[in-house]
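Q: need the 3D shape of this:
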Amino acid sequence: MSEIELHRKLLGDARRNAAFHDALKSVIQPGVTTVLDIGAGTGFLSFLARRLGAKHCTLIEYADTLELAEQLACRNRIDGLGFIKAHSMEVRRRLSVNVAVTETLGNFALEEGLLETAIDARRFLGPDGVILPARLRQFAAPVFADRLQRDIDIWPAVGYGLDLEPARTISLNNMYVKTVLAADLHGSADCAQCWDDLDLRPQAAAPSSRRQKSLQWRADALPQRHIAGFALWWAAELVPGIVLSTSPFEPPTHWEQIYLPLLRPVDLDAGDVLDLTLSCDTRPDVGVRLTWKTRQLRGGKAVAEQVQDSWKGRL
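A: Okay, here's the model as predicted:
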């Protein structure tokens, strides 16, 4: 995808734009507040901040869109801006700002380095500085409908007498950006569980780039016992009271959900427990690595297990 196409999608998302506008408005004191915009892109958030009265905005962006941001600023007669072409983690200039904002959210929330960017941004904040978003929570839920799994797992149906199992295994070790429908989750958000809760505020302890969480669902409490895969989505609290969510049960944004396929479906018996362990590693030298281990527990013992790793899908 070209850079301008990415930003066309971003700026075409009215929910996203309104949420960031309202969040900035809540933290900007006109004529006083200074803002750092990390991953500034076309400069949209800085333009909003200046229109809301920010004293000065510094834009950091490593892509060529920074030059476009300068053109757009001139065209709209927006001054009080500084431009730094670099990755924010490489910037050694001393800055002391009141607000740092980074809209580096992906379909999988952390795929654009949000966590590491937000933690690194703390060094640019003055006393009582704030960062947007302030908190990120990620959710997981079992997917009961076979619709998405059938769309991905085409390998057994290719035919012509070919055994494509090695290709199938690689394919099913990937995270897929998909539109997950409420109907795929049996129309209820009750099965969703939070598997990752990141407090990004400067006063909070810095979360690790390597995290793991196990979730469990009792078969008797599920609306269906046939599990095709898992859905992931996120909710970003920009400031208290203003939340952007990619939940299938919320109005859509330009972001979609993540579908985690299974190597084989899980059919639970009464009394079984579905156990999912998610392990996430987003260290800069790693990028994004997600593993998901699915176990079917009966009487506290695993009667079936499958482990998938996004690194095994990197072909």
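Q: contacts, neighbours, all on C-alpha from now
A: Will do.
Q: in what helix or strand does the residue nearest to the spatial centre of the chain lie?
A: Relative to the mean C-alpha position of the chain, the nearest C-alpha, by CA atoms, centre = their mean, is the one of Ala109, at 0.8 Å. No secondary structure element spans Ala109, as it lies outside all helices and strands (assigned by DSSP states H and E).
Q: for it, which non-adjacent residue is spatially closest?
A: For Ala109, the nearest residue in space outside its immediate sequence neighbours is Trp234; the separation is 6.5 Å by CA to CA, 6 or more residues apart in numbering.
Q: wait, the one you found sits on Leu110?
A: No - between Trp234 and Leu110 there is no contact under CA atoms under 8 Å: 9.8 Å.
Q: with neighbour numbers in mind, choose between these two.
A: In this view Trp234 and Leu110 are compared by other CA atoms under 10 Å, and Trp234 has more residues nearby, 27 against 21.
Q: returning to that earlier point: which residues touch the residue nearest to the centre of the chain?
A: For Ala109, the contacting residues are 138, 233-234, by CA atoms under 8 Å, 6 or more residues apart in numbering.
Q: for those residues, which one is nearest Asn174?
A: Distance to Asn174, by CA to CA, is smallest for Trp233 among those, at 15.8 Å.
Q: residues in contact with Ile258?
A: 107-108, 175-180, 231-233.
Q: can I have the buried ones of these as a PyMOL selection?
A: Only the buried members of the contacts of Ile258 end up in this PyMOL selection, burial being decided by 16 or more other CA atoms under 10 Å:
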select buried, resi 107+108+175+176+177+179+180+231+232+233
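Q: looking at the contacts of Ile258, spot the one nearest Trp292.
A: In terms of CA to CA, no member of those lies closer to Trp292 than Met175, at 10.1 Å.
Q: just to revisit the earlier point, take the contacts of Ala109 and keep only those in helices.
A: Secondary structure defined by DSSP state H assigns none of the contacts of Ala109 to helices.
Q: these into CSV, with extra columns for distance to Ile4?
A: Putting the contacts of Ala109 into CSV (distance: CA to CA, whole Å) gives the following:
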residue, distance to Ile4
Gln138, 28
Trp233, 25
Trp234, 25
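Q: return the member of those nearest to Asp184.
A: Out of these, the one with the shortest distance to Asp184 is Trp233. That distance is 13.8 Å, counting by CA to CA.
Q: surely the closest one meets Phe139?
A: Yes - Trp233 is within contact range of Phe139, at 5.4 Å (criterion: CA under 8 Å).
Q: tell me the one of the contacts of Ala109 nearest Pro261?
A: Of all the contacts of Ala109, Trp233 has the smallest distance to Pro261: 14.7 Å, by CA to CA.
Q: show me the contacts for the closest one.
A: Listed by CA under 8 Å, 6+ apart, the contact set of Trp233 reads 107-109, 138-140, 245-247, 257-258.
Q: I have a second one here; can you model it like the first so I can compare?
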Amino acid sequence: MECTAGHNNAENYFSSYEDLEIHRLMLEDKPRNIAYKNAIISNKDLFKNKIILDIGTGTGILSILCAQAGAKKVYAVEASNIASLAEEIVKENGFTDVIQVSHCRIEDFELDDKVDIIVSEWMGFYLLHEGMLDSVICARDRFLKEDGLLFPEECILYTAPCQLPSFYQFWDDIYGIKMNSFGKKYRKIFEGKPEIREVLSENLLNEGNEFVKFNLNFVKNEDLDRISQRQVVACIKDGIYQGICMWFCVKFPSINGKDCVTLSTKPDNPLTHWKQTVIVLPVELPVESGDAVAWELTLQRLIDKPRSYSILLTMLDPDEESHPIPCDCHRPKCLIIKTYLSQLPPEDDDNDENDIAT
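A: Below is the predicted model:
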């Protein structure tokens, strides 16, 4: 299965952010806004009298939070025409002496000084859709001080097998009439592309595993060109394997390095405007708790559309794949290894685990 998502070109990408409806959705996204507010305001000592760069400022909400936290200067950079509205909102909140709005791409922005902190809400659907992380990396390399901070600083994309009743079971009974023939044709529409849907936590067949993890202090553009991983996971409940669910979380720096704020789009967290991303399988597979399922997922940046990705999902035979250690599936080999590891003294775990392969 292969699917593509993204804007056709940079012009369409930036013009899409002139749509006030998009900003309304983001401003009404309580988990998103509360996470950024808590991350900034609870770390006032990191922002006080500091120089801040806000990439993709939009309506200016993050810039204003930085100003409220005591920032000395905030450079708010916005490529779309919403920049003029951001200037009005900055004035409305009385921060024109602190916040400077620049209407340009961050790649074209010029600044003589280095900044102490870069803030940005750059995340797209399944984390990388929209490709704004490239702009953050560009700004980091050009403008951030050597000991500067990035808000957020770490991001993780997760995957898990899931049930998708709205694509399958829903069609079993439409006011007492079976519509599975319609449902089968309807699913064809979504084969070959990611779909943004709300996935209930009860429909996850596994808690999820890391697909990719980035530290924004070190990630490079080329790291984003192709991301691929083979995964084997054990189902934690009986159900019907109908798709792959993707979600992400980002983590922010903190003063003590421990009490960091996290923004997560996992199904068991409050719903955000990102919802979750699902890849619908062409067939459904009944599974029991302890059954292993396997797949290979590849995100490939398109050369002619760098803000777009093709997503290739290949279903694998779990009996032919290497299983993680420990593995919670009921394959006899994995059960034996898990039992063996559970009996080891804690100090011996690391040494002995490395010597075992499934």
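Q: TM-score for this pair?
A: Once the chains are overlaid, their TM-score stands at 0.80 when taken by TM-score structural alignment, normalised by the length of structure 1; 288 aligned residues with a CA RMSD of 3.0 Å.
Q: what do Trp234 and Leu110 of structure 1 both touch?
A: When contacts are counted by CA under 8 Å, 6+ apart, the set common to Trp234 of structure 1 and Leu110 is empty.
Q: aligned to the residue nearest to Ala109 of structure 1, what sits in structure 2?
A: With TM-score structural alignment defining the correspondence, Trp234 of structure 1 maps onto Phe248 in structure 2.
Q: go on, Phe249 of structure 1?
A: Mapped onto structure 2 by TM-score structural alignment, Phe249 of structure 1 lines up with Asp268.
Q: ok, now which ones touch that match?
A: 200-201.
Q: from Asn203 of structure 2, how far off is it?
A: Noted for Asp268 of structure 2: a distance of 10 Å to Asn203 of structure 2, by CA to CA, to the nearest Å.
Q: which helix or which strand is home to Cys260 of structure 2?
A: In the assignment (DSSP H and E), Cys260 of structure 2 maps to no helix and no strand.
Q: what distance do you get for the residue nearest to Asn217 of structure 2 when sequence neighbours are not counted to Gly56 of structure 2?
A: Once flanking residues are discounted, Asn217 of structure 2 sits nearest to Glu153: 6.7 Å by CA to CA, 6+ apart. According to CA to CA, Glu153 of structure 2 stands 16 Å off from Gly56 of structure 2.
Q: and what of Ile137 of structure 2?
A: As it turns out, when the distance is counted by CA to CA, Ile137 of structure 2 lies 13 Å from Gly56 of structure 2.
Q: who's more crowded, those two?
A: With neighbours defined as other CA under 10 Å, Ile137 of structure 2 and Gly56 compare such that Gly56 has more, 27 against 18.
Q: aligned partner of the more buried one in structure 1?
A: Under the alignment (TM-score structural alignment), Gly56 of structure 2 pairs with Gly39 in structure 1.
Q: now that match. Nearest residue, chain neighbours left out?
A: Leaving out its chain neighbours, Gly39 of structure 1 is closest to Glu61 (CA to CA, 6+ apart), at 4.8 Å.
Q: show me what contacts the one you found?
A: When contacts are counted by CA under 8 Å, 6+ apart, Glu61 of structure 1 is found next to 38-41, 84-88.
Q: ok, and those residues in structure 2?
A: For the contacts of Glu61 of structure 1, the contacts that are reproduced in structure 2, applying both residues aligned by TM-score structural alignment, their matches' CA atoms under 8 Å, are 38-41, 84-88.
Q: quick one: buried ones out of these?
A: By the neighbour-count criterion of 16+ other CA under 10 Å, the kept ones among the contacts of Glu61 of structure 1 include these buried positions: 38-41, 84-86, 88.
Q: let's have the residues you listed in TSV, adding secondary structure and distance to Thr277 of structure 1.
A: TSV is the format used below for those (DSSP: H, G, I helix; E, B strand; the rest coil; distance: CA to CA, whole Å):
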residue	secondary structure	distance to Thr277 of structure 1
Ile38	strand	32
Gly39	coil	32
Ala40	coil	35
Gly41	coil	35
Ile84	strand	40
Lys85	coil	39
Ala86	coil	36
Ser88	helix	32
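Q: hmm, back to that, which one in structure 2 is aligned with the residue nearest to the centre of structure 1?
A: The criterion is TM-score structural alignment: under it, Ala109 of structure 1 has Leu127 as its aligned partner in structure 2.
Q: measure that match to Cys260 of structure 2 for me?
A: Leu127 of structure 2 sits at a distance of 20 Å from Cys260 of structure 2 (criterion: CA to CA).
Q: swap in Lys145 of structure 2?
A: Remark: distance between Lys145 of structure 2 and Cys260 of structure 2 (CA to CA) = 21 Å.
Q: and what of Gln229 of structure 2?
A: From Gln229 of structure 2 across to Cys260 of structure 2, the span is 28 Å (CA to CA).
Q: more crowded one of those two?
A: A side-by-side neighbour count of Gln229 of structure 2 and Cys260, using other CA under 10 Å, places Cys260 first with 15 against 12.
Q: please name the nearest non-neighbouring residue to that one.
A: Leaving aside its sequence neighbours, Cys260 of structure 2 is closest to Ser254 (5.1 Å, by CA to CA, 6+ apart).
Q: number of residues surrounding that neighbour?
A: So Ser254 of structure 2, with other CA under 10 Å, has 19 neighbours.
Q: ok, now which ones touch it?
A: Ser254 of structure 2 sits next to 39, 43, 260-261 when contact means CA under 8 Å, 6+ apart.
Q: on that earlier part again, map the residue nearest to Gly39 of structure 1 onto structure 2.
A: With TM-score structural alignment as the criterion, Glu61 of structure 1 lines up with Glu78 in structure 2.
Q: quick one: the helix or strand Thr58 of structure 1 falls within to structure 2 mean distance?
A: When secondary structure is defined using DSSP H and E, the element that contains Thr58 of structure 1 is strand 56-60. For strand 56-60 of structure 1, the mean distance from the matching residues in structure 2 following superposition reads 0.7 Å, by mean CA distance after the TM-score superposition for structure 1.
Q: contact partners of that strand?
A: Strand 56-60 of structure 1 is contacted from outside by 33-40, 43, 46, 49-50, 66, 80-88, using CA under 8 Å, 6+ apart.
Q: residue contacts, the closest residue to Gly43 of structure 1 other than its chain neighbours?
A: Here the nearest residue to Gly43 of structure 1 in space, its sequence neighbours aside, is Ala69; by CA to CA, 6+ apart that works out to 5.0 Å. For Ala69 of structure 1, the set of contacting residues under the criterion of CA under 8 Å, 6+ apart consists of 41-44.
Q: check Trp274 of structure 2 too.
A: Neighbours of Trp274 of structure 2 in contact, by CA under 8 Å, 6+ apart: 124-126, 196, 265.
Q: ok, and these in structure 1?
A: When the contacts of Trp274 of structure 2 are mapped onto structure 1 and checked using both residues aligned by TM-score structural alignment, their matches' CA under 8 Å, the preserved contacts are 124-125, 265.
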